[in-house]
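> need a 3D model of the sequence below.
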Amino acid sequence: MWMGIDLGTQSVRAVVAADRGDVLGSGSAPLAGRREGVRHEQDPEQWWRAVCAAAREALSEAGPGAGPRALAVCSTSGTVLLADRAGRPLGPALMYDDGRAPSRGPGKALLLLKEHGAGRDVRVLHQADLILARLAGRILPTDSSHALKTGYDPERESYDDSALSLPKGVLPEVVRPGAKVGEVCRAAAEETGVPAGTLIVAGMTDGCAAQIASGSLAVGSWNSVLGTTLVLKGVTAAPLRDPTGVVYNHRAPDGSWLPGGASGVGGGALRAAFPDADPARLDALAHGFDPAGPVAYPLGAQGERFPFLAPDATGFLLGAPASPAEHWAALLQGVGLAERLCLDYLDLLGAPLHGPLTFTGGAVRSDYWTQLRADVLGRSVRIPRYSEPALGMAVLAAYGAGAAPTLAEAAERMVRLRHVVRPRRSERFAEPYLTMVGELERRGWLPEPVAAHARARTDTTKGTP
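From the prediction side, this is the model:
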């Protein structure tokens, strides 16, 4: 058995998976944060309490005597905190979308050092690092995937010049994902139910974890993870060069590259517009608006990171919805339109897009939204049976423990496909797509070359590239 733990924005999930990918047990626990304007913080102590609850639930569901041979942990990319030498938090964590500092580089760490680290012997930890420290009873090396946002260069396999502005010894040692880094200690075993001595394998960020869970590990394949936000990741033989820094490259355990980006569009915008919504009921009503008349760019918070960089960007809705159902339909459609622009931007950078596209994330629970996104993109998409990032970490744990010679082979054995969704009449979405692209360009957020490429790839008679 293998365990994967996923620290998301709103919850922690844990799974126990068999060697052939069957999920034997799963557990979850909610998380809450504090948002004030651009500020977004969470209490790191609640992460650990949630991990303990989720792990115990997953092990209980797996049955008496269930114990994983190894585990790995993923978390949100760019979430950091300060801890003392023993790994105890010294204050709140800055979440990945906290707008007081840049999403990449040492900015968040510098802000934390100023607020909570003056005169202290401190360590900068990523979200998953704290959980690994609690599991092992000591601070362990971080992985290159989480370290990417704090100035780690995966090509040189060392911190870049931007990280030199931090005090020496503050940043953690870095290893590749899948490396063996420690074992679960007795104190953590008592709290989590995970047996003492269980191998701890270096993890990856949540977007990479979802990519592993999707089985998208061949060059040219892509995984779109849609939950609170949208993360799109693919596989290339070499790093994908982007002079704007919008697309970044993670390094896979086998040395291939996982380029991608994270957009602010997604379920967060739906919850903001419809805080008490019944999604299933609104999905059923939204069928009558196909396509929706109003055109939305549904950002959950200020600022956009992919497919363009615009810290001042805000969500918008062009046109007045005739009803709440049409408003809902416009937001769902808007996410699909933004997703399409992401793929067009990747094509502009020269990314291979010929492989299969897989959808994962919480949004795949909506059959209507999944079909709508396939229609907007104009291409078939695969839906795995289990699409949780936690399963991706179970696959990585199996690889790290030596159960398969490559990560791709571990995923091939453990990832199961549920079905394939094929597009219908995608030409319907050419006009709203071009309207959205034009509005983004008019507002000065989308660079002209990107907008021109999106228009060139749009066949107005078929609606697809």
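> when you work out contacts or count neighbours from here on, use the C-alpha atoms and nothing else.
Will do.
> okay, helices next: where are they in the stretch 151-300 of the chain?
Secondary structure of the stretch 151-300 of the chain (DSSP state H, counting those that start in this stretch): helices at 186-192, 206-214, 267-273, 279-286.
> who wins for proximity to Pro432 among those helices?
Set against Pro432 and scored by Cα to Cα, these come closest in helix 279-286, at 16.4 Å.
> three-state assignment of Glu115?
helix (DSSP: H, G, I helix; E, B strand; the rest coil).
> over to the one 3 residues further on?
Here Ala118 is coil, with the state taken from three-state DSSP.
> what's near enough to touch the nearest residue to Ser380 once chain neighbours are set aside?
Leaving aside its chain neighbours, Ser380 sits nearest to Arg422 (4.4 Å; criterion: Cα to Cα, 6 or more residues apart in numbering). Applying Cα atoms under 8 Å, 6 or more residues apart in numbering, we find Arg422 in contact with Gln371, Ala374, Asp375, Arg379, Ser380, Val381.
> which members of the residues you listed are positioned in helices?
Gln371, Ala374, Asp375 (DSSP state H).
> nearest to Ala401, of those residues?
Comparing those against Ala401 with Cα to Cα places Ala374 closest, at 36.6 Å.
> ok, now how distant is the closest residue to the closest one other than its chain neighbours from Ala296?
Leaving aside its chain neighbours, Ala374 sits nearest to Pro423 (5.1 Å; criterion: Cα to Cα, 6+ apart). According to Cα to Cα, to the nearest Å, Pro423 and Ala296 sit 21 Å apart.
> here is the second sequence; please produce its structure so I can put it next to the first one:
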Amino acid sequence: MTADRIIGIDVGTTSVKAAVLGLNGQVHARFSTGYDTARSGANRVEQNPDDWIRLIRAALDDFADQPVAAIGLCSQVNTHVFVDAAGNALCPAISWQDGRAGPEAAELDAQISAAQKTAWWGAPMPIDASHAIARMAWMAKHRPDIWEKTRWVMLPKDYCLLKLTGVAATDPVSNIGLVDKDLRYIDDVLALVPGAADRLAPLVGITDVAGQVGDGPLAGCAVVAGTMDAWAGLVGTGAAQDRSTIYLSGTSEILGISSATVTPTPGVIVFPVAQSIRLHAAPTQNGGDAVAWFSQLTGLSMAAIEHHVATTPRSGATPLFLPQLDGERAPLWDADLRGAFLGVGRQTGMGDFARAVYEGVAFSARHALAPLQTSADVADGVISCGGGGFRAPTWAQIRADVLGRPLRTLAAGEPGVLGAAMLAAIGTGAFAGFHQAAALARYERHYHPDGEKTALYDRVFAIYKDAIAAHGDISKRLTRAVQDTEIPGGY
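Here you go, the predicted model:
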């Protein structure tokens, strides 16, 4: 039997998703299983890295009878694993949502000028709490015992690559803030933390075959190095076409534009050119995670939330929701922001709260999209969309109305898996490049903005921006007051 199928694997924030695809885009098998995230104390968000590889091996076992030519990987990034010389994790992985390294990040960021950042990255991107160099500084300061034993500081996909193949490697696109526009590590950044340069894996191309599966039913199968989930997902959703706009909705909202034009703009990430694609990206901190939080808080299922919103029109009873439950990334890059419901009244019901959550996430996406459009010099056209957040039709329509742009959604639904499969197909020569591999992307539904609703949301969005600016200081003062005061339980 000819090995003419490919596997795409996405190690996401909440689950491992994988699929076997034919070169015509047909899905032959799927896998998706979730894992836990631990939240202990302020700004502490951790995962067990061995959950990732355990589920990848389970997926490969499920796919054992498939004629697979190659495996492509992508994963959440700015999640870091400190690994010893034997290839084992020394502590839980520090998630991208974790803000513990905020003070170290601020100290490091102050040592780098905006001009240096723009020269390296194409935009004055800050060193924030999720930056690898800030995490290394935190570990060296607070857990020197672990830091001394650390051989590699790895991203999730690279840890899984090491476990699958025995090869330590990473790619330049995933290493945001450590790599310059020429796809090389930045010596001046690594010099900020003594020993950082010695703990980074060698760089390989995103479509390079990094190794082969060492054991199990797919032993010997080629594994392509892959890249970060956002880049893979954006390309899987349609970013191979220049001047296209893409929107991924998962745990967070990630907006991207493919454009060779770069106008340095605060709040935006500009990736180095890879496979002739120049991506501008604006990732938020809370998307589907805000809806999951609301679901856990209220006991409502996702389907029940969708029903509430579909049957509850916006009215004077609908509050404004600020979704910054764990801080914000683009465009504000402030780990200390917190969320809020504003304008709650006696007439506000559960449907109003649910609608406010949907709308608040959409407003955060619009907030991130504005500087992104400036950075890429692209401000029109249909937006190609993918991810679990677009499975809810009412929410998709709200996004179209808030953004004032037509949307189209992927039929496959999992853009990261699709992008990872494209990487594998290119890496083994099945496709010449992403422009050819883009044929795997198929679109299913279209959403067009309602002019009257967009005009209403324009007015509400202006209030949203004012609320973010005003609430930021209030939430920080409240957090400091609670941290500084110990209130005994009981009366």
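> how far away is the alignment partner in structure 2 of the residue nearest to Ser380 of structure 1 from Leu410 of structure 2?
For Arg422 of structure 1, the aligned residue in structure 2 is His448 (criterion: TM-score structural alignment). Distance of His448 of structure 2 to Leu410 of structure 2, computed by Cα to Cα: 15 Å.
> again with His367 of structure 2
Note on His367 of structure 2: its distance to Leu410 of structure 2, by Cα to Cα, is 23 Å.
> and what of Lys453 of structure 2?
As judged by Cα to Cα, Lys453 of structure 2 and Leu410 of structure 2 stand 24 Å apart.
> which residues sit against the longest helix along structure 1?
For structure 1, the helix reaching the highest residue count under DSSP H is reported as helix 324-348. If you take Cα under 8 Å, 6+ apart as the criterion, helix 324-348 of structure 1 is touched by 230, 232, 265-266, 269-270, 282-283, 285-287, 289-298, 306-307, 321, 353, 369, 372-373, 376-377, 432-433, 436-437, 450, 453-454, 457.
> those in strands, which ones?
Taking DSSP state E as the definition of strands, the contacts of helix 324-348 of structure 1 contribute Leu230, Leu232, Val295, Ala296, Tyr297.
> what's around Ala400 of structure 2, how many residues?
Neighbour count of Ala400 of structure 2, defined by other Cα atoms under 10 Å: 24.
> rewinding a little: helix 279-286 and the longest helix of structure 1, what's the angle between them?
Here the directions of helix 324-348 of structure 1 and helix 279-286 differ by 90 degrees (axes from the mean of the first three to the mean of the last three Cα atoms, to 10 degrees).
> check which element follows helix 324-348 of structure 1 along the chain.
The first helix or strand that comes after helix 324-348 of structure 1 along the chain, using DSSP states H and E, is strand 357-360.
> related to what we said a few turns ago, now, of the contacts of helix 324-348 of structure 1, which are buried?
Buried by 16 or more other Cα atoms under 10 Å: 230, 232, 265-266, 269-270, 282-283, 285-287, 291-298, 306-307, 321, 353, 369, 372-373, 376-377, 432-433, 436-437, 450, 454, out of these.
> show me what His327 of structure 1 aligns to in structure 2.
Per TM-score structural alignment, His327 of structure 1 is aligned with Phe353.
> swap in Pro291 of structure 1?
By TM-score structural alignment, Pro291 of structure 1 lines up with Arg314 in structure 2.
> who's in contact with that match?
Here Arg314 of structure 2 is in contact with Asp352, Arg355 (Cα under 8 Å, 6+ apart).
> cool, and the one 10 residues further on?
Listed by Cα under 8 Å, 6+ apart, the contact set of Gln324 of structure 2 reads Gln285, Asn286, Leu337, Arg338, Gly339, Ala340.
> would TSV of the residues you listed with distance to Ile53 of structure 2 be doable?
Putting these into TSV (distance: Cα to Cα, whole Å) gives the following:
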residue	distance to Ile53 of structure 2
Gln285	25
Asn286	25
Leu337	33
Arg338	33
Gly339	34
Ala340	37
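> please name the nearest non-neighbouring residue to Ala70 of structure 2.
Leaving aside its sequence neighbours, Ala70 of structure 2 sits nearest to Ala222 (Cα to Cα, 6+ apart; 4.8 Å).
> how close does the residue nearest to Ala374 of structure 1 sit to Gly392 of structure 1?
Distance from Pro423 of structure 1 to Gly392 of structure 1, counting by Cα to Cα: 27 Å.
> of these two, give the one with the bigger neighbour count.
The neighbour comparison of Pro423 of structure 1 against Gly392 (other Cα under 10 Å) goes to Gly392, with 35 against 16.
> show me what the more buried one lines up with in structure 2.
For Gly392 of structure 1, the aligned position in structure 2 is Gly419, judged by TM-score structural alignment.
> surely that match is within a helix?
Yes: counting by three-state DSSP, Gly419 of structure 2 falls inside a helix.
> wait, it touches Gly236, no?
Yes: between Gly419 of structure 2 and Gly236 a contact is recorded at 4.0 Å, counting by Cα atoms under 8 Å.
> centre of the chain to stretch 68-81 of structure 2, how far?
Taking Cα atoms, centre = their mean, to the nearest Å, one finds stretch 68-81 of structure 2 lying 13 Å from the centre of the chain it belongs to.
> sorry, wrong one. I was asking about stretch 106-119 of structure 2.
That offset, for stretch 106-119 of structure 2, works out to 23 Å (Cα atoms, centre = their mean).
> also stretch 392-400 of structure 1?
Chain-centre distance of stretch 392-400 of structure 1: 17 Å, with Cα atoms, centre = their mean.
> in structure 1, what range does stretch 382-391 of structure 2 match?
Under TM-score structural alignment, the match for stretch 382-391 of structure 2 in structure 1 covers residues 356-365.
> gap between the two ends of that stretch?
End-to-end distance for stretch 356-365 of structure 1: 20 Å, by Cα to Cα.
> what does stretch 228-239 of structure 2 give?
End-to-end distance of stretch 228-239 of structure 2 (Cα to Cα): 14 Å.
> cool, stretch 132-142 of structure 1 as well?
End-to-end distance of stretch 132-142 of structure 1: 9 Å, with Cα to Cα as the criterion.
> let me see the residues that make contact with that stretch.
Contacts for stretch 132-142 of structure 1 (Cα under 8 Å, 6+ apart): 48, 73, 85-87, 126, 129-130, 172-175, 181-185, 187-189, 200, 202.
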